[in-house]
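Asker: model this:
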Amino acid sequence: MELYHLRTFVTVAEEGHLTRAAERLFTSQPAISAHVKALEEELGVVLFDRTPKGMQLTAAGRQLLERAQHTLAAAGDLLDEARSMHDELVGEVHIGLNTDARFSRVIDTQRAISAAHPQLATIFMGGSSEANLPALRTGKLDAGFVGGHFDDPLLDRLKVTEEALVVAVPSSLRGQFDAADLTELARQPWIHTSPNCPHYRVMSRLFEAAGCEPKRVVVAEQEDALLDMVCAGVGLGIVRAEKVVAIAQRDGSIYALDLPLAPNPLYLVYARKRANDPLIRAVVAAVRQVWELSDTSETRLAG
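Answerer: Next up is the predicted model:
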């Protein structure tokens, strides 16, 4: 029995689908099928029922799944302990970003990692909160920054900070509506983000009490693009307060609406099963140092 057979078994059980399991393990569907068949033959039991809707665990599969998960976890702990015996970490660590590099303190984080582990190359990947989460689940990222609240039993998170958010308004619309009237505010042109974006959820909660939806004129996935559109007079949008303040002081093209919004938490997120991985510990230690977080700062299972 090979560990990769068990890893395939657990992944297919979690995904319930051969294609998704193959994508997660960066291999082909025939290879996944072969691994499952080989494990079934060696164990002498059928682990899955093949159905039109996907792969469903049999009674035997359900009984053996937890044992397989524990075996993989034990093997991972052994590997982590062996790695920790080395003086130096060598290789690459991939960290996903969800906003601009300055706010994420990319330079300071890279310097902290490099100072502690000179032979470890840090690779920062541009992205978004909603893109980072699946990449963390599948191992395409080692760690990543994610904004907003989320639930995922496969992930752990370290709370880094909270982003102060505001409604950014083009100066051309100043005095054109009553900000206290949410129904009237919703009728103004709004620049939306994707529904999975934390800023979108903040915007939605703002209008839920009034039973209305903000008028959508365009969707902008990136905050910088959204800000440019607000400055150009396209519409209103939810953005980080410090960016609006900087632009307002620079040229007065936009201003922040005097309307309280809930702050947006920012987390460093990584796979729960890798919490003891020296690579992850190195990233967590660097982020704690850069953001001046104590050892008692919130670190917990997401979910």
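Asker: C-alpha only now, for contacts and for neighbours.
Answerer: Will do.
Asker: Just give the closest residue to Val219, not the sequence neighbours.
Answerer: What sits nearest to Val219 in space, not counting adjacent residues and going by CA to CA, 6 or more residues apart in numbering, is His192, at 4.6 Å.
Asker: Give the other helices and strands that the lengthiest helix in the chain contacts.
Answerer: Secondary structure assigned by DSSP state H gives helix 59-84 as the longest helix of the chain. Counting contacts by 3 or more CA pairs under 8 Å, 6 or more residues apart in numbering; DSSP states H and E, the secondary-structure elements packed against helix 59-84 are helix 3-15, helix 278-290.
Asker: What angle do helix 3-15 and it make with each other?
Answerer: Compare the direction of helix 59-84 with that of helix 3-15 by axes from the mean of the first three to the mean of the last three CA atoms, to 10 degrees and you get 120 degrees.
Asker: And stretch 14-33, what's buried?
Answerer: Neighbour counts over stretch 14-33 (16 or more other CA atoms under 10 Å) mark 15-22, 24-25, 29, 32-33 as buried.
Asker: can you list the residues you listed in JSON lines and add distance to Val146?
Answerer: Output for those, formatted as JSON lines (distance: CA to CA, whole Å):
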{"residue": "Glu15", "distance to Val146": "22"}
{"residue": "Gly16", "distance to Val146": "26"}
{"residue": "His17", "distance to Val146": "27"}
{"residue": "Leu18", "distance to Val146": "28"}
{"residue": "Thr19", "distance to Val146": "26"}
{"residue": "Arg20", "distance to Val146": "23"}
{"residue": "Ala21", "distance to Val146": "24"}
{"residue": "Ala22", "distance to Val146": "25"}
{"residue": "Arg24", "distance to Val146": "20"}
{"residue": "Leu25", "distance to Val146": "23"}
{"residue": "Gln29", "distance to Val146": "30"}
{"residue": "Ile32", "distance to Val146": "31"}
{"residue": "Ser33", "distance to Val146": "34"}
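Asker: how about JSON lines for the residues you listed, with secondary structure and distance to Ala164 added?
Answerer: Written out in JSON lines, the entries for the buried residues of stretch 14-33 read as follows (DSSP: H, G, I helix; E, B strand; the rest coil; distance: CA to CA, whole Å):
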{"residue": "Glu15", "secondary structure": "helix", "distance to Ala164": "36"}
{"residue": "Gly16", "secondary structure": "coil", "distance to Ala164": "39"}
{"residue": "His17", "secondary structure": "coil", "distance to Ala164": "40"}
{"residue": "Leu18", "secondary structure": "helix", "distance to Ala164": "42"}
{"residue": "Thr19", "secondary structure": "helix", "distance to Ala164": "41"}
{"residue": "Arg20", "secondary structure": "helix", "distance to Ala164": "37"}
{"residue": "Ala21", "secondary structure": "helix", "distance to Ala164": "38"}
{"residue": "Ala22", "secondary structure": "helix", "distance to Ala164": "40"}
{"residue": "Arg24", "secondary structure": "helix", "distance to Ala164": "35"}
{"residue": "Leu25", "secondary structure": "helix", "distance to Ala164": "38"}
{"residue": "Gln29", "secondary structure": "helix", "distance to Ala164": "45"}
{"residue": "Ile32", "secondary structure": "helix", "distance to Ala164": "46"}
{"residue": "Ser33", "secondary structure": "helix", "distance to Ala164": "48"}
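Asker: Second chain to compare with the first, below:
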Amino acid sequence: MPGQSFDQAFFIYRHAWFLPDQECPPVLFPGPVIYPQVIAVPMAWRDKVRNSDMTELLSFPWVLPSESCPFHERVTTLFRKYMTTPQKFVSSDFETMTMHLILSGTGISLLPRYMAEGRGKEGIFIEEREKSEIELSFAYLKKNRNEPDIKCVLAALKKVWLL
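Answerer: All right, here's what the predicted structure looks like:
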């Protein structure tokens, strides 16, 4: 549910939510999770990308998160850092769709490291020059701390993100 406000998300799920770079209301307990992102490139573009400087890399076609998505700010910051804007791009609302657009050769994008790693045979090359990370908080009502579903999610987060 990228881009939804906390109130909307909490209303829908009632128990917990991932909050990107937001301050957590006092009734909730935030558990921070660092979410590393990398620049994922179609494998067919690997040599062009390796031989380009960062400004040239940013001039390639990109797959951008929609403006309502919190991850859009990460890409915007990257372009701003090099004082440029995307020249050719398509928007994508979901990371899995973004990954498939990269695999099809549509463009370059920021992807979570866990989605891009190990996909060389499928056709994704990771460009290591720029790295980004976003801090997410898995927030839940303090009074629900001992509920089985909350404990289960926290245990899974510890395994996946090595907390």
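Asker: just to revisit the earlier point, next, format the helices and strands packed on helix 59-84 of structure 1 as a markdown table and append distance to Arg201 of structure 1.
Answerer: What follows is the helices and strands packed on helix 59-84 of structure 1, written out as a markdown table (distance: least, CA to CA, whole Å):
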| stretch | distance to Arg201 of structure 1 |
| --- | --- |
| helix 3-15 | 27 |
| helix 278-290 | 26 |
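Asker: wait, which of those is closest to Glu130 of structure 1?
Answerer: Between Glu130 of structure 1 and the helices and strands packed on helix 59-84 of structure 1, the tightest spacing by CA to CA is seen for helix 3-15, at 18.6 Å.
Asker: Tell me which stretches of structure 2 form strands.
Answerer: Shown for structure 2, the strands assigned by DSSP state E span residues 16-20, 28-42, 62-65, 89-92, 109-112, 124-141.
Asker: which one is Asp142 of structure 1 nearest to, not counting chain neighbours?
Answerer: His94 (5.3 Å).
Asker: let me fix that: Ala135 of structure 1
Answerer: The shortest distance from Ala135 of structure 1 to any non-neighbouring residue, by CA to CA, 6+ apart, is to Leu141 (5.5 Å).
Asker: What is the neighbour count of the aligned residue in structure 2 for the one you found?
Answerer: Matched to structure 2 by TM-score structural alignment, Leu141 of structure 1 sits across from Tyr13. Each residue near Tyr13 of structure 2 was counted by other CA atoms under 10 Å, and the total is 9.
Asker: most remote residue from structure 2's center?
Answerer: Lys143 (29.5 Å; CA atoms, centre = their mean).
Asker: can you tell me which residues contact it?
Answerer: When contacts are counted by CA atoms under 8 Å, 6 or more residues apart in numbering, Lys143 of structure 2 is found next to no other residue.
Asker: With Pro26 of structure 2 as the reference, measure out to it.
Answerer: Distance of Lys143 of structure 2 to Pro26 of structure 2, computed by CA to CA, to the nearest Å: 12 Å.
Asker: What is the neighbour count of Met1 of structure 2?
Answerer: When neighbours are defined as other CA under 10 Å, Met1 of structure 2 has 11 of them.
Asker: do you know how far it is from Glu117 of structure 2?
Answerer: Here the criterion is CA to CA. By it, Met1 of structure 2 lies 24 Å from Glu117 of structure 2.
Asker: residue in structure 2 matching Ser204 of structure 1?
Answerer: Mapped onto structure 2 by TM-score structural alignment, Ser204 of structure 1 lines up with Thr76.
Asker: Leaving aside the residues adjacent along the chain, what's closest to that match?
Answerer: With CA to CA, 6+ apart, the residue lying closest to Thr76 of structure 2 is Thr85, at 7.9 Å.
Asker: before we move on, back to that, residues in structure 2 matched by the longest helix of structure 1, start to end?
Answerer: The alignment places helix 59-84 of structure 1 over no residues of structure 2 (TM-score structural alignment).
Asker: Could you list the buried residues of that helix?
Answerer: By neighbour count on 16+ other CA under 10 Å, the buried set for helix 59-84 of structure 1 is 61, 65, 68-69, 72, 76-77, 80.
Asker: and what of stretch 98-110 of structure 2?
Answerer: Of the residues in stretch 98-110 of structure 2, those buried (16+ other CA under 10 Å) are 98-99, 101-103, 105-110.
Asker: What's the end-to-end length of stretch 20-30 of structure 2?
Answerer: Between the opening and closing residues of stretch 20-30 of structure 2 lies a distance of 11 Å (CA to CA).
Asker: Outside of it itself, list whatever touches it.
Answerer: For stretch 20-30 of structure 2, using CA under 8 Å, 6+ apart, the contacting residues are 70, 134-142.
Asker: okay if I get those as a markdown table plus neighbour count?
Answerer: Supplementary listing: the contacts of stretch 20-30 of structure 2 in a markdown table, determined by neighbours: other CA atoms under 10 Å:
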| residue | neighbour count |
| --- | --- |
| Pro70 | 18 |
| Ile134 | 16 |
| Glu135 | 16 |
| Leu136 | 18 |
| Ser137 | 21 |
| Phe138 | 21 |
| Ala139 | 21 |
| Tyr140 | 22 |
| Leu141 | 16 |
| Lys142 | 12 |
